[in-house]
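A.B. asks: Predicted model follows, preceded by the sequence.
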Amino acid sequence: MAAHAGPLEGSNFIVDFAGTDDASFSHVELPVAHIDEIAYRPGNDRSNEPHKQPGLASYSHLVLSRGLSANLDLWTWWEGARDGDPAVDRTVVVKLLDATDQLVLTWQFRNAFPAVYRLSPLDAASSDIVIETVELAFDSMDVEVP
């Protein structure tokens, strides 16, 4: 498949966790990737300006949101993490599709687990949909072009 030219739209995506595609998520916040800077100065260097090299990589959370339904899979997953279930880690894949539903990019998050679970406020004066959000911590992130 040839690479897409130009900017990509972010409105057509699928989230795959536990081996099943879930198109019900309405919002995905991809994490910020950060590499620590390690500043050092060799003992024989007369300069007061440090040399820098890359250190450990770290990531903010992957945030998934959707309208609340009677499906409790995200709550159950968070509950398993809370209770120390060793099988809670999963590989989560976010797939970006083009307007013809062809795969454009994938982000893969290894050993992901739910670190935060929250619901939007309930408000008797509003008819807004209740939003369920889970923030995932993970070990590593890879980006692939098919």
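C.D. replies: Nice, thanks for sending it over.
A.B. asks: from here on, contacts and neighbour counts on C-alpha atoms
C.D. replies: OK.
A.B. asks: next structured bit after the biggest strand by length in the chain?
C.D. replies: For the chain, the longest strand by residue count, based on DSSP state E, is strand 103-119. Using DSSP states H and E, the helix or strand that directly follows strand 103-119 along the chain is strand 131-137.
A.B. asks: so what secondary structure elements neighbour that next one?
C.D. replies: Of the remaining helices and strands, those touching strand 131-137 by 3 or more C-alpha pairs under 8 Å, 6 or more residues apart in numbering; DSSP states H and E are strand 62-67, strand 103-119.
A.B. asks: Quick one, which of these gets closest to Thr20.
C.D. replies: Of all the helices and strands packed on strand 131-137, it is strand 103-119 that lies closest to Thr20, at 13.9 Å by C-alpha to C-alpha.
A.B. asks: One more to weigh against that first structure:
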Amino acid sequence: MTSESQNQPWPLPKFYFSISFESLNSAISFQEVSGLDTEPQTLEYRKGNNPQFSTINMPGIVKTGNIILKKGVFRNDNAFWNWYNALKMNIVKRETIVIKLLDESGSTTMTWTLSNAWPTKITGTDLNSEGSEIAIETLELAYEGLSISEA
């Protein structure tokens, strides 16, 4: 091996991460996180004095998808259901949620921060008397802003 190939970093594994909610003082263990995407809407624009009969594309308002979190069901753990039930009468507590990708030593390598997140859907576990899997619930969150930072 050459010294150049030894200095190339390895891609980060995606299985070691932590998620914390602003209102809770500790990280919550989740099995899976998906939906960390953001994209600008494309606007077509044509200047009135443009000699070409065509439009140009410009970035517009940024839109985000919903975040989907999956976690095991624990006895007497109704925090997310209680948060979801607060949606009645258009009253909802919005949260700042921090998702951290960790390296082998537990140090943060990348951070995603979701602003003003709130639950849009909770899916309880499926039940099957022939299965041996753990009970998993799914929490889907809408949010208003996504910022990404590296350690």
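C.D. replies: Sure thing, it's come through. Only a predicted model underlies this, so the values are computations on that prediction, with no experimental measurement involved.
A.B. asks: What range does the helix ranked longest in the second structure cover in the first structure?
C.D. replies: Counting residues, the longest helix in the second structure under DSSP state H turns out to be helix 79-85. Helix 79-85 of the second structure corresponds to residues 73-79 in the first structure, going by TM-score structural alignment.
A.B. asks: residues in contact with the matching stretch?
C.D. replies: The contact list for stretch 73-79 of the first structure (C-alpha atoms under 8 Å, 6 or more residues apart in numbering) reads 88, 113-117, 134.
A.B. asks: same thing but 7 Å
C.D. replies: 88, 114, 117 (C-alpha atoms under 7 Å, 6 or more residues apart in numbering).
A.B. asks: Please report how far the residue nearest in space to the middle of the first structure lies from Phe138 of the first structure.
C.D. replies: For the first structure, the residue nearest the mean C-alpha position is Leu62 (2.4 Å; C-alpha atoms, centre = their mean). Distance, Leu62 of the first structure to Phe138 of the first structure, by C-alpha to C-alpha, to the nearest Å: 8 Å.
A.B. asks: Same question for Val15 of the first structure.
C.D. replies: Distance, Val15 of the first structure to Phe138 of the first structure, by C-alpha to C-alpha: 15 Å.
A.B. asks: still on that earlier bit, what range in the second structure matches the longest strand of the first structure?
C.D. replies: Under TM-score structural alignment, the match for strand 103-119 of the first structure is residues 108-124.
A.B. asks: Which one (most neighbours) among the contacts of stretch 73-79 of the first structure?
C.D. replies: Most neighbours among these, by other C-alpha atoms under 10 Å: Pro114, with 25 neighbours.
A.B. asks: quick one on the thing from earlier: buried residues in the longest strand of the first structure, which are they?
C.D. replies: For strand 103-119 of the first structure, the buried set under the neighbour-count rule, 16 or more other C-alpha atoms under 10 Å, comprises 103-114, 117.
A.B. asks: how big is the offset of it relative to the second structure?
C.D. replies: Mean deviation of strand 103-119 of the first structure relative to the second structure after superposition (mean C-alpha distance after the TM-score superposition for the first structure): 0.6 Å.
A.B. asks: most remote residue from the second structure's center?
C.D. replies: Pro51 (44.3 Å).
A.B. asks: distance of that one from Met58 of the second structure?
C.D. replies: From Pro51 of the second structure to Met58 of the second structure the distance is 18 Å (C-alpha to C-alpha).
A.B. asks: mind listing what Thr111 of the second structure touches?
C.D. replies: 98-101, 148-150.
A.B. asks: Name the nearest residue to it, ignoring sequence neighbours.
C.D. replies: Closest residue in space to Thr111 of the second structure, ignoring its immediate chain neighbours: Lys100 at 4.5 Å, by C-alpha to C-alpha, 6 or more residues apart in numbering.
A.B. asks: from what I can see that neighbour touches Phe17, true?
C.D. replies: Yes. Counting by C-alpha atoms under 7 Å, Lys100 of the second structure touches Phe17, with 5.4 Å between them.
A.B. asks: Can you convert the contacts of stretch 73-79 of the first structure into JSON lines and add a column each for distance to Leu8 of the first structure?
C.D. replies: Listed next are these as JSON lines, based on distance: C-alpha to C-alpha, whole Å:
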{"residue": "Val88", "distance to Leu8 of the first structure": "33"}
{"residue": "Pro114", "distance to Leu8 of the first structure": "28"}
{"residue": "Tyr117", "distance to Leu8 of the first structure": "29"}
